[in-house]
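Novice: Predicted coordinates and the sequence they were generated for:
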Amino acid sequence: MIHHSHRAFQSGKLHCILPSLPQNSAMAVSVSVFLGFFVGLVVVGLASSKKFDELFQPSWATDHFLYEGELLKLKLDNYSGAGFSSKSKYMFGKVTIQIKLVDGDSAGTVTAFYMSSDGPNHNEFDFEFLGNTTGEPYTVQTNVYVNGVGNREQRLNLWFDPAKDFHSYSLFWNQRQVVFMVDETPIRVHTNLENKGLPFPKDQAMGVYSSIWNADDWATQGGRVKTDWTHAPFVATYKGFEIDACECPVSVAGVDNAKKCSSGVDKRYWWDEPTLSELNVHQSHQLVWVKAHHMVYDYCTDTARFPVTPVECVHHRH
């Protein structure tokens, strides 16, 4: 089927709409964008939904879930956190959830949104929102696991308060790149470097997950600030659940899923369009701005932890 959308990194009307720079960016970027149309080509994807129960199900602590119309709230107290998972697994496409994080004193708490496959050699793309004391900014930690190996942490502070309103957090994934986005602004890119001998996550279907839990042994200021349970319950609020990706049967082998979810002579998936094989100029400028003004840690530059620069850091363009 043809899926119609106006979201970035999506070829719904057979073109890609590009996000703008954050409103308070001091950077002025003038970019002419060519929006190509693909004629006579069937672009297929999975129609997305904004309803939680059509795509997801509680995975633990159902008594810490609260449903209020279109809103889902997950609670953390000194008894338990809570989490949910997708009903299906996916390979390639885009996943978006709108989240309003814990307000006020959120020190010690972690709210996570991520994709992951199963098993010890799993692949995983992580957003982790690390709480802080009142008045101090959230830290967003991202990580990428490939064949069970992670240690690719990056951390940044956002250009807005993520606890005051809903913001969209997205993962875009195809055979060329994984892109982490906040309100359609790319904040991280993990590029396919198989030509340099590095594995890339493209052979395992992944579920979509989110949870809130206590991690005061490390989450806030290196674990120096603990969770103040007098402020519990800590509540993360969700809405706008969207998945536009290739759904994969759990019982099917990874190589068959990869073939099923890749474009061929008989079908064309929107995420395989050549324009989505890398960031365009405008998006590259956005990413440069984010790194220059908001990044606070990058494993690629941590020489104490990695005396030898990780190979992907040498070759990544972004």
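Specialist: Perfect, thanks for sending it. Keep in mind that what you see is a predicted model, and the values were worked out from it rather than measured.

Novice: CA only for contacts and neighbour counts going forward, please
Specialist: OK.

Novice: Against which helices or strands is the longest helix along the chain packed?
Specialist: Longest helix in the chain by number of residues (criterion: DSSP state H): helix 281-294. Under the contact definition 3 or more C-alpha pairs under 8 Å, 6 or more residues apart in numbering; DSSP states H and E, helix 281-294 sits against strand 185-191.

Novice: Kindly provide the distance from the spatially closest residue to Phe166 that is not a sequence neighbour to Ala112.
Specialist: Among residues not flanking Phe166 along the chain, Lys100 sits closest, at 4.5 Å (C-alpha to C-alpha, 6 or more residues apart in numbering). Separation of Lys100 from Ala112 (C-alpha to C-alpha, to the nearest Å): 12 Å.

Novice: Confirm that Tyr114 sits in a helix.
Specialist: No: counting by DSSP: H, G, I helix; E, B strand; the rest coil, Tyr114 is not found in a helix; it is strand.

Novice: neighbours around it, how many?
Specialist: 22 (other C-alpha atoms under 10 Å).

Novice: That one is in contact with Glu124, isn't it?
Specialist: Yes: the pair Tyr114 / Glu124 is scored as a contact, 7.1 Å apart, by C-alpha atoms under 8 Å.

Novice: For the stretch 201-318 of the chain, which segments are assigned as strands?
Specialist: Counting by DSSP state E, counting those that start in this stretch, the stretch 201-318 of the chain has strands at residues 207-214, 234-248, 268-269, 295-298.

Novice: now the longest one against strand 207-214, angle please.
Specialist: If I follow you right, that is strand 234-248. Strand 234-248 and strand 207-214 are oriented at 160 degrees to each other (axes from the mean of the first three to the mean of the last three C-alpha atoms, to 10 degrees).

Novice: dropping in the other structure now:
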Amino acid sequence: MAIFKISVLSAIFATLLVVSAADFGREVDITWGNGRGKILNNGELLTLSLDKSSGSGFQSKNEFLFGKIDMQIKLVPGNSAGTVTTFYLKSPGSTWDEIDFEFLGNLSGDPYILHTNVYTQGKGNKEQQFYLWFDPTANFHTYSILWNPQRIIFSVDGTPIREFKNFESIGVLFPKNQAMRMYASLWNADDWATRGGLVKTDWSKSPFTASYKSLRVEACVWSNGRSSCNSKPSSWFTQEMDSTSQARLRWVQKNYMIYNYCTDGKRFPQGLPRECSMSS
């Protein structure tokens, strides 16, 4: 059940912080799919399905301006080629902000590709992709987005896989002015998702199903032009990576990163994006 509480964090700062645990019925709306999204087990589990007619998706009831969101996901098993399972934050409008986890399906026995991206004011092109060090279809695993004014950290089971820092000081856009909702979806993208669209979705394997549970949100709720956080709300608001986290990040990037826009000189013939020159 969702818990909303007022936390006195210090003698100076008092903030209203939403801390929600896994009651999907209270926290999200299934927004499309015509019944293909289902909330089960008294709100503890949410499943999305995809068939040839439609995929499905849900979104948070609240908008947030900074926060830490954890979601446990079990991905489509078997031949998932052509499918994309997502968990992301996004603001509305034509100059939107967005923070993405996208899981690109593949043929049976081949690894999923975990695709990450960051958009600010409608501009992205900041992709990093990874293989995972486990089978994400066999069990639930926790995928986390930490978003504060200084950095975005993507984590898997508590291990950071990517950090996108605020480098506004050198002219790099950073998402910090637009409130975002949390979204998740399962949809068909066989025009690009698997081997660049060479492998198409095998509809004889449908319906495809992904499962979500244990949603946890620690965030500043944005409503009527105001944040529920009067000031610095919690440790995540100023969180940085310690030396242990930095070592784990380097381990993931050395062993499991398969694409990094910051090393793709062919894509950026006029020069790599500015943030690529900064040390991590």
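Specialist: Now that the structure is in, tell me what you want to look at. Owing to the predicted nature of the structure, the values given are computational and were not obtained by experimental measurement.

Novice: What residues sit buried inside the longest helix of structure 1?
Specialist: By neighbour count with 16 or more other C-alpha atoms under 10 Å, helix 281-294 of structure 1 contains the buried residues 282-287, 289-291, 294.

Novice: Lys50 of structure 1: which of the strands of the stretch 201-318 of structure 1 is closest?
Specialist: Judged by C-alpha to C-alpha, the one of these that comes nearest to Lys50 of structure 1 is strand 234-248, at 4.4 Å.

Novice: Quick one: the strands of the stretch 201-318 of structure 1 as JSON lines, columns for mean neighbour count and distance to Val255 of structure 1 too.
Specialist: Shown next, in JSON lines, are the strands of the stretch 201-318 of structure 1 (neighbours: other C-alpha atoms under 10 Å; distance: least, C-alpha to C-alpha, whole Å):
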{"stretch": "strand 207-214", "mean neighbour count": "22", "distance to Val255 of structure 1": "17"}
{"stretch": "strand 234-248", "mean neighbour count": "22", "distance to Val255 of structure 1": "11"}
{"stretch": "strand 268-269", "mean neighbour count": "20", "distance to Val255 of structure 1": "17"}
{"stretch": "strand 295-298", "mean neighbour count": "16", "distance to Val255 of structure 1": "33"}
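
Novice: closest one to Gln57 of structure 1 among these?
Specialist: That would be strand 207-214 among the strands of the stretch 201-318 of structure 1, by C-alpha to C-alpha, at 9.6 Å.

Novice: which residues in structure 2 does the closest one match up with?
Specialist: With TM-score structural alignment applied, strand 207-214 of structure 1 matches the range 181-188 in structure 2.

Novice: and the matching stretch, how far from structure 1 on average?
Specialist: Here the mean offset of stretch 181-188 of structure 2 against structure 1 after fitting is 0.3 Å, by mean C-alpha distance after the TM-score superposition for structure 1.

Novice: ok, residues contacting that stretch?
Specialist: Stretch 181-188 of structure 2 is contacted from outside by 48-50, 54-64, 82-91, 201, 209-210, using C-alpha atoms under 8 Å, 6 or more residues apart in numbering.

Novice: Buried ones among those residues?
Specialist: Judged by 16+ other C-alpha under 10 Å, buried ones among these: 48-50, 55-64, 82-91, 201, 209-210.

Novice: ok, back up a step: aligned partner of the residue nearest to Phe166 of structure 1 in structure 2?
Specialist: Match for Lys100 of structure 1 (TM-score structural alignment): Lys74.

Novice: Next, the buried residues of stretch 212-229 of structure 1.
Specialist: Here stretch 212-229 of structure 1 shows 212-216, 218-221, 225-227 as buried, counting by 16+ other C-alpha under 10 Å.

Novice: now these as TSV including distance to Leu158 of structure 1?
Specialist: Formatted as TSV, the buried residues of stretch 212-229 of structure 1 follow (distance: C-alpha to C-alpha, whole Å):
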residue	distance to Leu158 of structure 1
Ile212	19
Trp213	21
Asn214	21
Ala215	20
Asp216	21
Trp218	20
Ala219	16
Thr220	16
Gln221	17
Val225	20
Lys226	22
Thr227	22
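
Novice: picking up where we left off before, who touches the match of Lys100 of structure 1 in this structure?
Specialist: By C-alpha under 8 Å, 6+ apart, the neighbours of Lys74 of structure 2 are 136-141, 210-212.

Novice: do the same with Tyr67 of structure 1
Specialist: Lys73.

Novice: Look up which helix or strand it falls in, please.
Specialist: In the assignment (DSSP states H and E), Tyr67 of structure 1 maps to strand 65-68.

Novice: which part of structure 2 lines up with that strand?
Specialist: Going by TM-score structural alignment, strand 65-68 of structure 1 sits over residues 37-40 in structure 2.

Novice: Mean distance between the matching stretch and structure 1 after superposition?
Specialist: Compared with structure 1 after the fit, stretch 37-40 of structure 2 shows a mean deviation of 2.9 Å (mean C-alpha distance after the TM-score superposition for structure 1).

Novice: Helix or strand next in line after the strand holding Tyr67 of structure 1, which one?
Specialist: strand 71-76.

Novice: what about the helices in structure 1?
Specialist: Under DSSP H, structure 1 gives helices at 52-55, 254-260, 281-294, 311-315.

Novice: Nearest to His231 of structure 1, out of these?
Specialist: Of the helices of structure 1, nearest to His231 of structure 1 by C-alpha to C-alpha is helix 52-55, at 27.4 Å.

Novice: so where is that closest one in structure 2?
Specialist: So helix 52-55 of structure 1 sits over residues 24-27 in structure 2, by TM-score structural alignment.

Novice: how far out from the middle of the chain is that stretch?
Specialist: Stretch 24-27 of structure 2 has its C-alpha centroid displaced from the chain centroid by 18 Å (C-alpha atoms, centre = their mean, to the nearest Å).

Novice: before we move on, back to that, relative to Ile2 of structure 1, which of the strands of the stretch 201-318 of structure 1 is closest?
Specialist: With C-alpha to C-alpha as the yardstick, what comes closest out of the strands of the stretch 201-318 of structure 1 is strand 268-269 (9.5 Å).
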